[in-house]
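[1] sequence first, predicted model second:
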Amino acid sequence: MRPFWLNQALETMPEPPAPPLDRELRVDVCIVGGGYTGLWTALELRRQAPCLSVALIEADICGAGASGRNGGCVLGWASKYPTLQRLFGDAEALRLVAESERCAAEIGDFCREHGIDAEFRHDGTLFTATNRAQQAAIAPLMDGLAERGIGSFAALEAAEVQRRSGSSCHRQGWFSPRAATVQPAKLVRGLRRVAREQGVELFEGTPLRALERGRPARVITPGGRIVAERVVLATNAWMARLFPEFRRTIAIVSSDMVITEPAPEALAATGLADGVSVLDSRTFVHYYRSTPAGRLMLGKGGNTFAFGGHVHDLFDRPSRYREPLSRRLAAFFPSLAGVPLAASWTGPSDRSVTGLPFFGALPGHANIVYGLGYSGNGVGPTRMGAKLLSALVLGQDNAWSRSPLARGPLGRFPPEPARYLGSLMVRNAIRRKERAEDRERRPRPWDDWLAGFAAAAGKSDKLAS
């Protein structure tokens, strides 16, 4: 099953699949993975070093993974500043927040320059609290950021939050203008087109079967092989299945989404008039935004966990959480309760221990580099990832190649089955805790304690972006 966004993109941007690899090919750089990370990296390499030959292989079609099925929210890292500062120090944390907030404008500029109709809307984002517990948890962070001039969030009065969000559920909120929304599959399909126009050799329907490490490296596929001086591994959630050394560096978690049929008049009546994205302050957040056609998309992370880091077939089906999401949509927007849902779907998110992506080279093989672990916030940060990966491929000495993000994973999850069983225990505790908080009741101490592990493991993101 193709998710809603990808079906829509394929209908409006019809291009036949690129042929699979059926021969031996020699190139300077081979990229494995045709999502945002792989395509942005291919484009960055062609921009910086147009003399390099670049080939990209994709197991399915470009955008079939998380890049074609996320919520389309282009968000920065200001809310991650405390984690960045703790791990990397103040200077690098400030640099990464600033870089992350530039990504929305850069994506908009790229779409305009190359004629990509990705429904880009640079209307900002609202980070909100819907109960007292969320207010108590998030207000100190946002107040601290504002006092230090970090990021671009500013507090709004409750009435203004409710007006901009279109919902009276929000009791407090902070707005950043340096965020955007896109139709995610149209963006990735647009990147695909531009990459081919700029000389990247693309092979779809070409899964990686084996990687012979060395210099040159050999990328083995069912119908051929690519001999490459340098290799970029950009398969994200699928890395754990392809390379055993990454199985404990990420946990595969779903984000589930629904989208309504077009109802522009009913949506406009709520006050949600532009492309602002709205995210509450739960551990596994609700996020929503409108589309130019008058649809409303709503999602929630942290539902399905994959045993052993394998992206199984539940991630390619309509969401099992369609009904709870429909009820939540009606709670946010009672006037939209009667608007039919057009689709539901599920996406895989590769969550790292820190909640931040990590990059590096395979041990002993500096010519084979990787990047993954975007933890549900990838639409904007994959632009940064491409800059870092390009610096590693090109052997540059700059702020990206020296970044602590390039040191590989900064932690590992417990082995199975402890990781899977523990994830379910923590998820269920979070659900009980948040139900109590929604009723303005105190959670049970046991649930509070268990839920704390999610925050410690950087699991407070979603597949909104």
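    Right, received. Where do you want to start? Numbers count the residues shown, from 1 in each chain.
[2] from now on I want contacts and neighbour counts done on CA atoms only, so please keep to that.
    Fine.
[3] doesn't Ala361 make contact with Leu389?
    No: using Cα atoms under 8 Å as the test, Leu389 is too far from Ala361 to be in contact (9.6 Å).
[4] in terms of neighbours, single out the busier of those two.
    Applying other Cα atoms under 10 Å to Leu389 and Ala361 shows that Leu389 carries more neighbours, namely 30 against 21.
[5] and that one, how far is that from Ala234?
    Leu389 is 10 Å from Ala234, where distance means Cα to Cα, to the nearest Å.
[6] which residues do the two both contact?
    Shared contacts of Leu389 and Ala234 (Cα atoms under 8 Å, 6 or more residues apart in numbering): 370-371.
[7] thinking again about what came up before, list the residues that contact both of Leu389 and Ala361?
    369-370.
[8] okay, buried residues for stretch 243-258 please.
    With burial defined by 16 or more other Cα atoms under 10 Å, the residues of stretch 243-258 counted as buried are 246-258.
[9] got a markdown table for the residues you listed, with distance to Ala42 and secondary structure too?
    Output for the buried residues of stretch 243-258, formatted as a markdown table (distance: Cα to Cα, whole Å; DSSP: H, G, I helix; E, B strand; the rest coil):
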| residue | distance to Ala42 | secondary structure |
| --- | --- | --- |
| Phe246 | 23 | helix |
| Arg247 | 26 | coil |
| Arg248 | 28 | coil |
| Thr249 | 25 | coil |
| Ile250 | 24 | strand |
| Ala251 | 26 | strand |
| Ile252 | 25 | strand |
| Val253 | 27 | strand |
| Ser254 | 27 | strand |
| Ser255 | 27 | strand |
| Asp256 | 29 | strand |
| Met257 | 29 | strand |
| Val258 | 32 | strand |
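[10] could you dump those to CSV with distance to Asp316?
    Formatted as CSV, the buried residues of stretch 243-258 follow (distance: Cα to Cα, whole Å):
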residue, distance to Asp316
Phe246, 22
Arg247, 21
Arg248, 23
Thr249, 23
Ile250, 19
Ala251, 17
Ile252, 14
Val253, 13
Ser254, 11
Ser255, 12
Asp256, 11
Met257, 12
Val258, 14
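[11] out of those residues, who's nearest Gly71?
    Nearest to Gly71 among those is Met257, at 7.6 Å by Cα to Cα.
[12] take the one below as the second:
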Amino acid sequence: MTQETLPFWLAEALAREQPADPIPLGQHIEADIAIVGGGYTGLWSAIKLKQQDPALRVVIIERALCGIGASGRNGGCLLTWSTKYPSLRRLFGEQEATRLVQASEQAVFAIRDFCQHHGIEAQLRLDGTLYTATSPAQQGGMAPALVALEQAGISRWQSLSPEEVQARAGSKAHLAGHFSPAAGSVQPALLVRGLRRVALALGIVIHEQTPMTRLVHGARPLLETPLGSVGADKVILAINAWLPRQCRQLSRNLILVSSDMVITDPAPERLDALGLRDGISVVDGRTFVHYYRRTPAGRLMLGKGGNRFAFANRLHPWFDRPSAFAADLRRRLDGFFPSLADLPIAASWTGPSDRSATGLPFFGHLEDHPNVLYGAGYSGNGVVQSWMGGEILAALALELDNEWRHCPLARGPRGQFPPEPIRWLGANLVRRAILRKEQAEDEGRPVPSWARHLARLADAAGKADKG
């Protein structure tokens, strides 16, 4: 990937940072803990490990640049697990579900405080999030989660009138909605590059342009790279969408799906006129949601998940190219904001999102290899959740006796997808059913029964690809 084809956020962050050329690992080194992957999960894990024990020798190797993966190209929406409370309660019980929802909300403010303390200028704005309905069929879609949160006494959500929703969202396309203040937005690549700077200041060794070519298991695992190697007591695989390729035992626990985004030229006065004056993130009620937000510079970013599924979880070249669905996103942007139809699109990009069967991330160690840990499955909602992933992986690596090490998310994956080609065929069949169903709902037509039944298969994993 060249500088010209970098995702918009990362190109912007690197232009501001002007980093020195990366130094690939060129020899054998030793570490207490070696981490593969220089994104949010790897960097948060490393930082939390050093905070627990400053004497630890922690090494990160990254195949390209820190932030080149999902951490530097996501939508930058800081969202929580509150809308997943019913699923969390069903899977883990009321007490742990409550703890995880509250922990995810606390993490939003913990990330803000971390950035303020360490001087990370990541354009982080905690102006909340707005979940909306854009068709009558979507209205009431949040009711089960909201009722359950209210019954548990942990709801931060506020119901808004249609007029309030349209004013906050800047668009009359929204018919109803709910607002939570425990959310916001961030320039994701500025955040990950800021975490890299803090990690280096803590004494964490980072080697970019250093892909892992082989993992040799043993009492002390060995990470082999093109020009060197790392021996460590424990290894953390923080590679998310790249995990199925490295660990066959987890290949059926994830499915790779694209998330596509566009961003406009700056037009701050025009966005002000629409009412888009802060960093609120707006998410509609579709299964594969549309989400958008304003940047401080007055650009409008809009994204959508679920456009493509990768056969056999292959990392196709189209994950690293401008979005093939930019025209569809342009039409959706114009549908939300007809007055911006002449506003040029500055860039589009795409990336792989690793979806789990539950829509929740999972963490653990490889079978028969307790000294090799992993975390993955953020399902398009990982900006905040990777902060908690770092807590879990640090607790597992150090064998701490705390709530993160004993968290049910730290017990490996739950549920599998079918083998190929059934997985790919089934995913695309369900996707087509969802599109047919939602198109009929948008147009006020009856939904074909086959589309309605197939679309329900996506409900277990919840709404997709916002973070």
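    Received the coordinates, thanks. All values derive from a computational prediction rather than experimental measurement.
[13] what's the separation between the residue most central in space within the second structure and Leu124 of the second structure?
    Nearest to the geometric centre of the second structure sits Gly382, at 3.1 Å (Cα atoms, centre = their mean). Distance of Gly382 of the second structure to Leu124 of the second structure, computed by Cα to Cα: 15 Å.
[14] show me what Ile61 of the first structure lines up with in the second structure.
    Alignment note: Ile61 of the first structure maps to Leu65 in the second structure; criterion TM-score structural alignment.
[15] how near is its match to Gly203 of the second structure?
    Per Cα to Cα, Leu65 of the second structure is found 18 Å from Gly203 of the second structure.
[16] quick one: which of these two has more around it?
    Neighbours per residue (other Cα under 10 Å) separate Leu65 of the second structure from Gly203, with Leu65 holding more: 19 against 16.
[17] ok, that one - contacts?
    Leu65 of the second structure makes contact with 22, 38, 208-209, according to Cα under 8 Å, 6+ apart.
[18] same thing with Leu356 of the first structure?
    Contacts of Leu356 of the first structure (Cα under 8 Å, 6+ apart): 373-375, 458.
[19] by neighbour count, which of the residues you listed wins?
    Counting neighbours by other Cα under 10 Å, Ser375 comes out on top of these with 29 neighbours.
[20] corresponding residue for that residue in the second structure?
    Under the alignment (TM-score structural alignment), Ser375 of the first structure maps onto Ser379.
[21] the closest residue to its match other than its chain neighbours and Arg432 of the second structure: what is the separation?
    What sits nearest to Ser379 of the second structure in space, not counting adjacent residues and going by Cα to Cα, 6 or more residues apart in numbering, is Arg355, at 4.0 Å. With distances taken as Cα to Cα, Arg355 of the second structure is found 18 Å from Arg432 of the second structure.
[22] can you check Lys234 of the second structure too?
    43 Å.
[23] so the two - more neighbours on which side?
    Set Lys234 of the second structure next to Arg432 and count neighbours by other Cα under 10 Å: Lys234 wins out with 22 against 15.
[24] need the contact list for the more buried one.
    So Lys234 of the second structure contacts 32-34, 220-221, 371-373, 397 (Cα under 8 Å, 6+ apart).
[25] what helix or strand is it on?
    Assignment of secondary structure by DSSP states H and E places Lys234 of the second structure within strand 229-237.
[26] buried ones in the following helix or strand past that strand?
    Counting by DSSP H and E, the element after strand 229-237 of the second structure in chain order, helix or strand, is helix 243-246. Buried residues in helix 243-246 of the second structure, counted by 16+ other Cα under 10 Å: 243-244, 246.
[27] trace Glu150 of the second structure over to the first structure, please.
    Using TM-score structural alignment as the criterion, the counterpart of Glu150 of the second structure in the first structure is Ala146.
[28] so its match is in which element?
    Assigning secondary structure by DSSP H and E places Ala146 of the first structure in helix 132-148.
[29] repeat that for Ala31 of the second structure.
    strand 28-36.
[30] in the first structure, what stretch matches that strand?
    If you align by TM-score structural alignment, strand 28-36 of the second structure falls on residues 24-32 of the first structure.
[31] what's the answer for stretch 215-233 of the second structure, then?
    So stretch 215-233 of the second structure sits over residues 211-229 in the first structure, by TM-score structural alignment.
[32] what's the matching stretch in contact with?
    Contacts of stretch 211-229 of the first structure (Cα under 8 Å, 6+ apart): 20-30, 206-210, 230-231, 365, 367-368.
[33] give me the buried subset of those.
    Buried among these (16+ other Cα under 10 Å): 20-21, 26-30, 206-208, 230-231, 367-368.
[34] closest to Gly38 of the first structure out of these?
    Among these, and counting by Cα to Cα, the member closest to Gly38 of the first structure is Cys30, at 9.8 Å.
[35] ok, the closest one - contacts?
    Cys30 of the first structure neighbours (Cα under 8 Å, 6+ apart): 54-57, 219, 226, 228, 230-232.
[36] ok, and the most crowded of those residues?
    The residue in these with the most neighbours, by other Cα under 10 Å, is Val231 (32 neighbours).
[37] now do the contacts for it.
    By Cα under 8 Å, 6+ apart, the residues touching Val231 of the first structure are 29-32, 217, 367-369.
[38] same check on Ile259 of the first structure?
    Counting by Cα under 8 Å, 6+ apart, Ile259 of the first structure touches 295-298, 341-344.
[39] filter these to the buried ones?
    295-298, 341, 343-344.
[40] so which of the residues you listed sit within strands?
    Cross-referencing those against strands under DSSP state E gives 296-298, 341, 343-344.
[41] out of these, flag the one nearest to Pro14 of the first structure.
    Looking across those and measuring by Cα to Cα, the closest to Pro14 of the first structure is Ala343, at 20.7 Å.
[42] cheers, nothing more for now.
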